[in-house]
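Colleague: predicted model follows, preceded by the sequence.
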Amino acid sequence: MPDPFSDDFRPARLVAEAVPGSNAPELSVSELSGQLKRMVEGEFGHVRLRGEISGWKRAASGHAYLCLKDDAAVIDGVIWRGQASQLAFAPADGVEVVATGKLTTFPGRSKYQIVIERMELAGEGALMALLEKLKARLAAEGLFDPVRKQSLPFLPRTIGVVTSPTGAVIRDILHRLADRCPTHVLVWPVKVQGEGAAQEVARAVRGFDAIEAGGPVPRPDLVIVARGGGSIEDLWAFNEEAVVRAVAACSIPIISAVGHETDTSLCDHAADLRAPTPTAAAELAVPVRAELQSAVAALSLRTERCARRYAERARERLAALVRVLPRRDAILGPQRQRTDELVQRLNLALERRVAVGRRALDRAGGALRPAMLDQRLATARTRLDGLARLLEAAHPNKPLERGYARIEARATGRVVTGVAAAQAAGAVTLHFHDGAVDARLERSGGKAYRGRPEQPSLLDTL
């Protein structure tokens, strides 16, 4: 507790006042933050920090935020979008790195942080740790599952190769293919190491997979992803997640030939088959043409021998069957004899049938004398005349000559046969022997009774 009797004792005041002799000016929070920012950036304009990544997060803007820590302290860090897109590896929590940048402050929260311009793995051990973490994560997703592997075509017509167009790898592959079994090769040139190599390899694999069958560019039946040997840093592009996912998702069978026999990449695990070297990949891709020709010739010879043997055995069986078959004359003799008997019987039957027909014709010819024909004709003419007279007498117009008339309803044209029909018709047509006249019928006085129908009166003639 301050001594109230000392010279330095200043009692607490309600309102701040300037203290005589004091050289500490009043600063605002912003002024102090600005001074701290200039001091920190001036003293630590370029630093290299080694630490373990913690809390890695990439924002939607593309900027990345993280913490670098060791066993005693933690510092915040930020990587702006431009630098974050150029990182040579995919950062993850727990990976030890060396970050290069400058220190600055964040006045809004009175914190200091490092703005990272470049970030690298802290040695091969950190690289291997990152590789194992990525491998475990992708394996958990099933990208390395053997069930996903596709069988290679026996004799691909077109092979796509993803590699550098200028290295010895493509020359070795083409030379080996030409020696074993020449086939059509499509080369997709890519960088196989360095910045952007992983993106180019992934884009090439997806590009081959996107080629449509039957188009101007033939779709590969097999793809080889190849690169020569090198250190783990040189082969790192084939451990990138983008390459692994593109290889695993490709619908075309893929052979991975990255590095030498002792080199292993995640691309090898995702591919359908791993080859120890690019030359071995060419050997796995196609069979030996000379061996195929020899095999075809051997099969052709075996086929010819089998066909010849089959024909010989068939000939032997046929000869054996012929020996046990009866003679032709023994089989056909009874049938020939039966045929001769039928021919004789047919001749006799025809002769008898002709004789019977001739006798019937003679009897019919005797009945067809001229006198009998004339008699029959006269009888038929008499019957026809009688029918004609009967028809003429039954003609409906015949009674009209005797003063009768035929009455027809004008609307229907039907003959009126009774009083009711005449009353219903009203308008009628009277047919006489020399013509017809239209008339209208009306009922006369009195009622009609059974036995003497009421007579219609002719009112007017139309």
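Modeller: Yep, that arrived.
Colleague: please count neighbours and contacts with C-alpha atoms only from this point.
Modeller: Fine.
Colleague: show the residue spans covered by the strands in this protein.
Modeller: In the chain, the segments counted as strands under DSSP state E are 47-58, 64-69, 74-79, 96-106, 111-121, 158-163, 184-189, 222-227, 254-258, 273-274, 406-409, 427-432, 435-442, 457-461.
Colleague: against that first model, consider the following:
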Amino acid sequence: MSNIPAPNSNVTEFSVTELSGAIKRTMEDTYGRVRVRGELGRVSRPASGHIYLDLKDDRAVLAAVIWKGAAAKMAVRPEEGLEVIATGKITTFPGQSKYQLVIDNIEPAGEGALMALLAARKRQLESEGLFDPARKQLLPYMPRVIGVVTSPTGAVIRDILHRLSDRFPSHVLVWPVRVQGETSAQEVATAVRGFNAIDGGSGIPKPDLIIVARGGGSLEDLWGFNEEVVVRAVADSDIPVISAVGHETDTTLVDYAADVRAPTPTGAAEIAVPVQAELVAQMAQLVARLRAGLSRSTDRKKERLSGLTRALPHPDGLLALPRQRLDGQQVRLGAALDRFTTHKRSRLTTAEAKLSPSRLIHRFDNVRSNLDRLSRSLPSALGRNIQTHRRELGFRAQRLSPQTVNRNVKSGREQLVAFQRRNDLAAERLIGNRRDRANQVSKLLESYSYQRVLDRGFALVMDESAKPIRSSKGVAKGAGLTIQFAGDDRLAAIANGDAIPAMNKRSSAKPQKKQPKAAQTSLFDE
């Protein structure tokens, strides 16, 4: 029987859209806003900024979505495995015939869940060495530029600026960020990396120190500073970082990664810079000490100089002897100048006499006569020199004539043939002498060979490794032996102290008939 209603049945007919809309209204009217407790399962963050996740317990799974606007305002960042209480409204998604929870607020299901997540994250980052004290940097003593990462509208920045102006006025750069909410962690990490990326080329000075600050609050309010992205940015900073998040009792993971932790934002300003008035007073004290030290040193030097001065003799006593020597030298100098002038004058007179015109004319005539004589003898001398060189050249030409060269070549060839003949004879005599000596040595070696001993009736006994046996001691029973005679080798074995002969190793003849054991004798019987 068919269950399909007749065309005139009174069952209401819906379209797909109408039925989906009716279910949607029913769900929303029935439940309205709800609070659901569960564990976060799959958490997806697409580029749209919305967050899609699952709420689950041990028997069911509820799909949920957080729209972009609500996600930016949340203090707790949804993470897989976190137990939370989600507040929102139930609705349906007709496109996939499924229902879901639209979440507008998430809070941890008690501080125990957040603390467990915080402890697990701390162990993970600590195992990577991000909290290692060896990574921490020293703070500059007097930073010229201080970068502050905080909210520009809160009381924190005013406290920091006020404290800095009281202690040591400095150039402060503020990077405004949200210190609470979904995007706070990413904004703080971007600010820290941004300060490190400043190169000073754009006119903005690079900070010498960074302060990451926020006021106090609950664990959920400070959760952004426990995010992994913030911790890694602070740990990787090349600029020293002071963490000033919350009150003195509040501790976040940024405090472990920072180079120095301050109890409060005001305490961070006190750590960052010294007190200017104290520095001025200290400088004044050091200047006073320096002046006093210089004065004492000068006084001591004066006293020492006075003492040394008293030990010196009177200047007149020091200068009396040199003055006397100077007077004596002055007297001697006058007389010496007179003698020197007289000597030079006499030498000048002598030279003047030698340079008279008559002496110069006489010397010029002598030089001219010598020159005339040499000019007259020059042609004959040149002729004699030319004849001498011509005779020497003719003699050399006769020595280099073809007949002379041929005679020298023939004589050299005859000498070479004679030398070669003598060399051949000497080589033959040397080879003959070496051959005779080699024959003598060969005969001598053959006479010393053990083969000649075997020819005289002796035998050589060797063990299995072909080593000669010199004594019967140490030869084990049953050991194989090789006995070498003059003509062949035989094998033997030791049994009960006797040597048992074996087949001839070299000869192919049949083995001899074995003798009775009683007739065998040991080769090693002594």
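Modeller: The structure has been received and is ready for your questions. Model, not experiment: these values are computed from the prediction.
Colleague: ok so, going back, nearest to Arg137 of the first structure, out of the strands of the first structure?
Modeller: Distances from Arg137 of the first structure to each of the strands of the first structure were compared by Cα to Cα, and the smallest falls on strand 47-58, at 16.1 Å.
Colleague: what packs against that closest one?
Modeller: If you count contacts as 3 or more Cα pairs under 8 Å, 6 or more residues apart in numbering; DSSP states H and E, strand 47-58 of the first structure packs onto strand 64-69, strand 96-106.
Colleague: most tightly surrounded among the strands of the first structure?
Modeller: By mean neighbour count, with neighbours taken as mean count of other Cα atoms under 10 Å, strand 254-258 ranks first of the strands of the first structure at a mean of 29.
Colleague: mean deviation, it versus the second structure?
Modeller: Compared with the second structure after fitting, strand 254-258 of the first structure has a mean deviation of 1.7 Å; criterion: mean Cα distance after the TM-score superposition for the first structure.
Colleague: now that strand against strand 222-227, angle please.
Modeller: 10 degrees (axes from the mean of the first three to the mean of the last three Cα atoms, to 10 degrees).
Colleague: so where is strand 254-258 of the first structure in the second structure?
Modeller: Residues 241-245 of the second structure are where strand 254-258 of the first structure aligns, taking TM-score structural alignment as the criterion.
Colleague: check stretch 228-242 of the first structure too.
Modeller: On the second structure, the counterpart of stretch 228-242 of the first structure by TM-score structural alignment is residues 215-229.
Colleague: list the buried ones in the matching stretch?
Modeller: Neighbour-count burial for stretch 215-229 of the second structure, counted by 16 or more other Cα atoms under 10 Å, picks out 215-216, 219-229.
Colleague: gap between it and the chain center?
Modeller: Here the centre of stretch 215-229 of the second structure is set off from its chain's centre by 40 Å, with Cα atoms, centre = their mean, to the nearest Å.
Colleague: again, but for stretch 288-303 of the second structure
Modeller: Chain-centre distance of stretch 288-303 of the second structure: 51 Å, with Cα atoms, centre = their mean.
Colleague: swap in stretch 364-378 of the first structure?
Modeller: The chain centre lies 92 Å from the centre of stretch 364-378 of the first structure; the measure is Cα atoms, centre = their mean.
Colleague: ok, now stretch 227-247 of the second structure?
Modeller: Centroid separation for stretch 227-247 of the second structure versus its chain: 29 Å, with Cα atoms, centre = their mean.
Colleague: same question, stretch 59-69 of the first structure
Modeller: Relative to where its chain is centred, stretch 59-69 of the first structure has its mean C-alpha point 43 Å off (Cα atoms, centre = their mean).
Colleague: so what touches that stretch?
Modeller: Defining contact as Cα atoms under 8 Å, 6 or more residues apart in numbering, one finds that stretch 59-69 of the first structure is touched by 50-58, 74-81, 84.
Colleague: let's see it at 10 Å
Modeller: Among residues not part of stretch 59-69 of the first structure, those counted as contacts by Cα atoms under 10 Å, 6 or more residues apart in numbering are 49-58, 74-85, 91-99, 113-116.
Colleague: again, but for stretch 117-137 of the second structure
Modeller: Contact with stretch 117-137 of the second structure is made by 79, 81-83, 111-116, 223, 226-228, 231-232, 234-241, 252-260, as judged by Cα under 10 Å, 6+ apart.
Colleague: report the buried residues of that stretch.
Modeller: Result for stretch 117-137 of the second structure [16+ other Cα under 10 Å]: buried residues Leu117, Leu118, Arg121, Lys122, Leu125, Leu130, Phe131, Lys136.
Colleague: in helices, which of the buried residues of stretch 215-229 of the second structure fall?
Modeller: Among those, the members falling in helices are Glu228, Val229 (criterion: DSSP state H).
Colleague: got JSON lines for the buried residues of stretch 215-229 of the second structure, with distance to Thr190 of the second structure too?
Modeller: As requested, those are exported to JSON lines (distance: Cα to Cα, whole Å):
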{"residue": "Gly215", "distance to Thr190 of the second structure": "20"}
{"residue": "Gly216", "distance to Thr190 of the second structure": "22"}
{"residue": "Leu219", "distance to Thr190 of the second structure": "22"}
{"residue": "Glu220", "distance to Thr190 of the second structure": "21"}
{"residue": "Asp221", "distance to Thr190 of the second structure": "19"}
{"residue": "Leu222", "distance to Thr190 of the second structure": "17"}
{"residue": "Trp223", "distance to Thr190 of the second structure": "17"}
{"residue": "Gly224", "distance to Thr190 of the second structure": "13"}
{"residue": "Phe225", "distance to Thr190 of the second structure": "13"}
{"residue": "Asn226", "distance to Thr190 of the second structure": "15"}
{"residue": "Glu227", "distance to Thr190 of the second structure": "13"}
{"residue": "Glu228", "distance to Thr190 of the second structure": "13"}
{"residue": "Val229", "distance to Thr190 of the second structure": "9"}
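Colleague: with that, I have no additional questions.
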